[in-house]
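Engineer: got a sequence here, can you build the structure:
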Amino acid sequence: MSGKRIGYGGVGIEALEGREAVRKRPGMWVGSTGERGLHELVFQVVGWTVNRVLTGREGGSVDVTLTHDGGVRVADRGPEVPFAADGDTGGGGLEALLTGLPAAERGGRHIAHVSPGCLTGLFVPNALSSRLTAEVRHGGTRRVQEYARGVAAARPAATGPTAGSGTVIAFWPDAELFQTTRCSFAVLAERFRQVAFLNRGLEISLTDERPAGGARAVSFRFPDGVRDFVAALDAETGAFFPPDVIGFEHEDPRMAGTMEVALLWSGSDQERVRGFTNSRATREGGTHVDGFRDGVAAAVTAYARERGLPAGDNAPRADRIGDGLTAVVSVKLDHPEYLGATRELLGNTEVRGCVGEAVREHLGSWFEEQPQRAAQIVDRILRTDRRD
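Structural biologist: Got it, this is the predicted structure:
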């Protein structure tokens, strides 16, 4: 290395903004330029659509199609959205979401039912696609606009009258940026199944038009939400009997969000506790999972002491309650905070106490209503804790 000093000043800094920054460093926005990043691109569009469909209501449907020419089409019948805030001018509608990063929300409730890796709306998918077509049905009129690598090819054009409302976003990932533009049907189907579990009543369909032998399709809808999720996880262990699922939903303003929890104890020795924040897996856990364990341990201890069971002076350890336990802990927060760059460890400190309190209350009530089953569960946990 040369002994010459290297100076870093304003002249040596390359300032990139907007779509140029996204296209220059696509991995910063979707994680990679490989298959994982390609799927993240799809998840961002689907996540935006699901959030829009679920705004202020439960249920709704989203249809995703992998087209024969390598594109992805995401359609919904959600609330009306104009291209712009004031007719065809202004900047608050779909056109603004396609051409700029969304401004930070202020005030009110802004829970994202599905949180993508980066909260960028449709801006990043548009910038990283060689072509994107946006269609809206609004005010009785169908309007369409096309983009090329994030730049509008023309103004939104009215193409005729229409009934109902909704959007269709069709995009073709840019082969100049991604190592592959062929999405995996299996990967997308598993992710959409998970999102459907975590958003009760939402229907998501995935159709693949690419196979030479004809299209294939799957559709997911789970009326009981995370209760269905826990039942499905339990079935994977080879359980032969209908599961006895305990579940509840609760909103707590102290954590500015909601929680949905479901759990069961089975004959298996395996523990399967999964945490999610805004429908995204937190594989490293976090405060919501810690609070869940706290709540279960507190409910077990209270039940044991009320009935004179040998619980000892201390509660069973929260990390030792999982023998045979299957659970899903899903929280949806206005302002989730994560520890680390991977967004897989939830850090909101207030969430732990809120979830723990709610689990203790609801599980304790279930113990009271099901004394025979409760005695079996509590005795099993206490025996496991003493053995350890």
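Engineer: please count neighbours and contacts with C-alpha atoms only from this point.
Structural biologist: Noted.
Engineer: enumerate every residue touching the residue nearest the centre of the chain.
Structural biologist: Nearest residue to the geometric centre of the chain (CA atoms, centre = their mean): residue 279, 2.5 Å. Neighbour list for residue 279: 113-115, 194-195, 198-199, 330-332 [criterion: CA atoms under 8 Å, 6 or more residues apart in numbering].
Engineer: and residue 368, which of the three is it?
Structural biologist: helix (DSSP: H, G, I helix; E, B strand; the rest coil).
Engineer: what's the nearest residue to it if we skip its chain neighbours?
Structural biologist: residue 374 (7.8 Å; CA to CA, 6 or more residues apart in numbering).
Engineer: buried stuff in the helix or strand where the one you found lies?
Structural biologist: Residue 374 belongs to helix 371-387 when assigned by DSSP states H and E. The neighbour-count check on helix 371-387 (16 or more other CA atoms under 10 Å) flags 374-375, 377-379, 381-382, 385 as buried.
Engineer: picking up where we left off before, relative to residue 116, how far out is the residue nearest to the centre of the chain?
Structural biologist: Separation of residue 279 from residue 116 (CA to CA, to the nearest Å): 9 Å.
Engineer: over to residue 194?
Structural biologist: Residue 194 is 14 Å from residue 116, by CA to CA.
Engineer: okay, those two: which has more neighbours?
Structural biologist: residue 116 (22 against 18; other CA atoms under 10 Å).
Engineer: list the residues that contact the more buried one.
Structural biologist: Residue 116 sits in contact with 40, 43-44, 47, 280, where contact means CA under 8 Å, 6+ apart.
Engineer: surely residue 299 meets residue 365?
Structural biologist: No - contact between residue 299 and residue 365 fails when scored by CA atoms under 8 Å: they sit 9.1 Å apart.
Engineer: for those two, indicate the residue with more neighbours.
Structural biologist: residue 299 (23 against 13).
Engineer: pull the residues that contact the helix or strand hosting the more buried one.
Structural biologist: Residue 299 is part of helix 287-306, with elements assigned from DSSP H and E. Here helix 287-306 makes contact (CA under 8 Å, 6+ apart) with 274-275, 310-311, 315-319, 321, 329-331, 346-349, 351-361, 363-364, 367, 378.
Engineer: those residues, buried ones only, as a PyMOL selection?
Structural biologist: Applying 16+ other CA under 10 Å to the contacts of helix 287-306, the buried members can be selected in PyMOL as follows:
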select buried, resi 274+275+311+315+316+317+318+321+329+330+331+346+347+348+351+352+353+354+355+356+357+358+359+360+363+364+367+378
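Engineer: before we compare anything, build this one as well:
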Amino acid sequence: MGYSAVGIEALEGREAVRKRPGMWVGSTGERGLHDVVFQVVGWSVNRVLAGRERGSVGVTLTHDGGVRVADDGPEVPFTADGGTFTADGGTFTADGGAGGSGLEALLTRMPAAERGGRHIAHVSPVPLAGLFVPNVLSSRLTAEVRHGGTRRVQEYACGVAVARPAAAGPTAERGTVIALWPDAELFETTRCSFAVLAERFRQMAFLNRGLGISLTDERPAGGARAVSFRFPDGVRDFVAALDAETGTFLSPDVIGFEHEDPRMAGTMEVALLWSGSRPERVHGFTNSRATRQGGTHVDGFRDGVAAAVTAYARERGLLAGGDAPRTDRIGDGLTAVVSVKLDHPEYLGATRELLGNTEVRGCVGEAVREHLGRWFEEQPQRAAQIVDRILSRPEGRC
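Structural biologist: Sure thing, here's the model as predicted:
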């Protein structure tokens, strides 16, 4: 059978998303359903982090199968006349058409601008989708904007506006509320898992220090259930929680630091702890999304830890013949979180779980070596305890 341009079906915009929803959210099953929610929550988190240090996002699973996401981020108008409008970490230019460059544009057009900024929490396979894909894949969506002391609301059906934005009364609050009902004709299930969402929101709160995220489930017959997360120490709290799941601290302090490096156009937040005797556990994240296969940020972390431990041991004459400690010895009992936020992340493979930015490895390695080395100098007793334990570990131990 032959193929030609005549047989190619070209789909764009809303039509393309509804025709092949799995291409935009990973699947039409529960995974894709949750990704729709994550896209909206990621958009709200980005706004909150851009506007204030201790903002919050509230997610509610409603009685009628909907998902409501409310934030207290900076005021966003439905429309903006001329110029540019910045949201979700990107800058969008007005085109003079209906909807201008405000929230309406984010709901009805696929953003073409590059995502920038250092507070990116987006976790979707489609990094530029914003609110467009969730809107198109919802049988109904309502957007509420609290701007200039007034509530304005607009409703959509399958990505198409039902009416123009309308005033819905005064308000002293600010922020946005996006309520959506995933389209049952496109998804195998429209019932979100409370446990899956709660675990992901907990992770996002760990990775974005000071951010508040709450999840309320109104669906149980016995009454609503709710959880909320806010971690003032960010990834340090994350490492402490991971370690508490498996054992007792060797040292009461989690070692951690934050660092910005223009060479990689981004920031890093790293925390680590040696505790007990078990296999190494290093968790990597890029723009608040798990990189389960690792990548250059995780490689750089291991380089930096090895360099700091080796330098400390050599300075104190603890290495026979000048040999460096074996990597498996250094990682024994080590729990760590390596979180980088990059203006332009590059991934290897379609799953976006392996970071490939080459410059990141050297930047992270250098920063880890410097900060861990300083901690060793400031905490000589604990440093000696950690390094002695690494060097005394028997050869070939698993």
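Engineer: ok so, going back, select from the contacts of residue 279 of structure 1 the one having the most neighbours.
Structural biologist: Of all these, the highest neighbour tally under other CA under 10 Å goes to residue 198, namely 30 neighbours.
Engineer: aligned partner of that residue in structure 2?
Structural biologist: Here residue 198 of structure 1 is matched to residue 207 in structure 2, going by TM-score structural alignment.
Engineer: how about the residue nearest to residue 368 of structure 1, what's its partner in structure 2?
Structural biologist: So, by TM-score structural alignment, residue 374 of structure 1 is matched to residue 383.
Engineer: now do the same contact list for that match.
Structural biologist: 375-377.
Engineer: now do 10 Å
Structural biologist: 251, 309, 312-313, 372-373, 375-377, 389 (CA atoms under 10 Å, 6 or more residues apart in numbering).
Engineer: would you map the helices across the stretch 201-350 of structure 1?
Structural biologist: Using DSSP state H, counting those that start in this stretch, the helices of the stretch 201-350 of structure 1 run over residues 226-235, 287-306, 349-369.
Engineer: can I get those in a markdown table with distance to residue 178 of structure 1?
Structural biologist: Shown next, in a markdown table, are the helices of the stretch 201-350 of structure 1 (distance: least, CA to CA, whole Å):
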| stretch | distance to residue 178 of structure 1 |
| --- | --- |
| helix 226-235 | 33 |
| helix 287-306 | 35 |
| helix 349-369 | 38 |
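Engineer: residue in structure 1 matching residue 170 of structure 2?
Structural biologist: In structure 1, residue 170 of structure 2 lands on residue 161 (TM-score structural alignment).
Engineer: near the closest residue to that match other than its chain neighbours, how many other residues are there?
Structural biologist: Using CA to CA, 6+ apart and skipping the chain neighbours, the partner closest in space to residue 161 of structure 1 is residue 141 (4.4 Å). Residues lying near residue 141 of structure 1 (other CA under 10 Å) number 15.
Engineer: and the equivalent of residue 141 of structure 1 over in structure 2, how far from residue 131 of structure 2?
Structural biologist: Residue 141 of structure 1 maps onto residue 150 in structure 2 when the alignment is built from TM-score structural alignment. Computed as CA to CA, the residue 150 of structure 2 to residue 131 of structure 2 distance reads 22 Å.
Engineer: so stretch 263-280 of structure 1 matches what in structure 2?
Structural biologist: So stretch 263-280 of structure 1 sits over residues 272-289 in structure 2, by TM-score structural alignment.
Engineer: quick one: end-to-end distance for that stretch.
Structural biologist: OK, stretch 272-289 of structure 2 end separation, CA to CA: 19 Å.
Engineer: re earlier: tell me who's in contact with the residue nearest to residue 161 of structure 1.
Structural biologist: 158-165.
Engineer: name the nearest residue to the counterpart of residue 122 of structure 1 in structure 2, sequence neighbours excluded.
Structural biologist: When structure 2 is aligned by TM-score structural alignment, residue 122 of structure 1 is paired with residue 131. Distances taken as CA to CA, 6+ apart put residue 107 closest to residue 131 of structure 2, at 5.1 Å, once the chain neighbours are dropped.
Engineer: just give me the neighbour total for the one you found.
Structural biologist: Using other CA under 10 Å: residue 107 of structure 2 sits among 25 other residues.
Engineer: three-state assignment of it?
Structural biologist: helix.
Engineer: please say which position in structure 1 it maps to.
Structural biologist: So residue 107 of structure 2 corresponds to residue 98, using TM-score structural alignment.
Engineer: next up, the contacts around that match.
Structural biologist: 83, 120-127, 132, 134, 147, 150-152.
Engineer: again, only this time at 7 Å
Structural biologist: 122-123, 126 (CA atoms under 7 Å, 6 or more residues apart in numbering).
Engineer: most neighbours out of those residues, which is it?
Structural biologist: residue 126 (33 neighbours).
Engineer: my guess is it contacts residue 152. True?
Structural biologist: No - in this structure residue 126 of structure 1 lies outside contact range of residue 152 using CA atoms under 7 Å: 9.9 Å.
Engineer: what comes into contact with whatever helix or strand residue 35 of structure 2 lives in?
Structural biologist: According to DSSP H and E, residue 35 of structure 2 maps onto helix 30-51. Helix 30-51 of structure 2 has contacts (CA under 7 Å, 6+ apart) with 22, 25-26, 55-57, 69, 71-74, 87-89, 119-124, 130-131, 134, 189-190, 192.
Engineer: what's the answer for stretch 373-380 of structure 2, then?
Structural biologist: With CA under 7 Å, 6+ apart, stretch 373-380 of structure 2 has contacts from 308, 383.
Engineer: about what we covered before: ok, the match of residue 107 of structure 2 to residue 265 of structure 1 distance?
Structural biologist: Counting by CA to CA - residue 98 of structure 1 and residue 265 of structure 1 are separated by 47 Å.
Engineer: what's the answer for residue 180 of structure 1, then?
Structural biologist: 43 Å.
Engineer: of those two, who's got more company?
Structural biologist: Shown here are residue 180 of structure 1 and residue 265; by other CA under 10 Å, residue 265 has more neighbours (23 against 16).
Engineer: which ones are touching that one?
Structural biologist: Applying CA under 7 Å, 6+ apart, the residues contacting residue 265 of structure 1 are 324-326.
Engineer: ok, and those in structure 2?
Structural biologist: Retained contacts for the contacts of residue 265 of structure 1 in structure 2, judged by both residues aligned by TM-score structural alignment, their matches' CA atoms under 7 Å, are 324-326.
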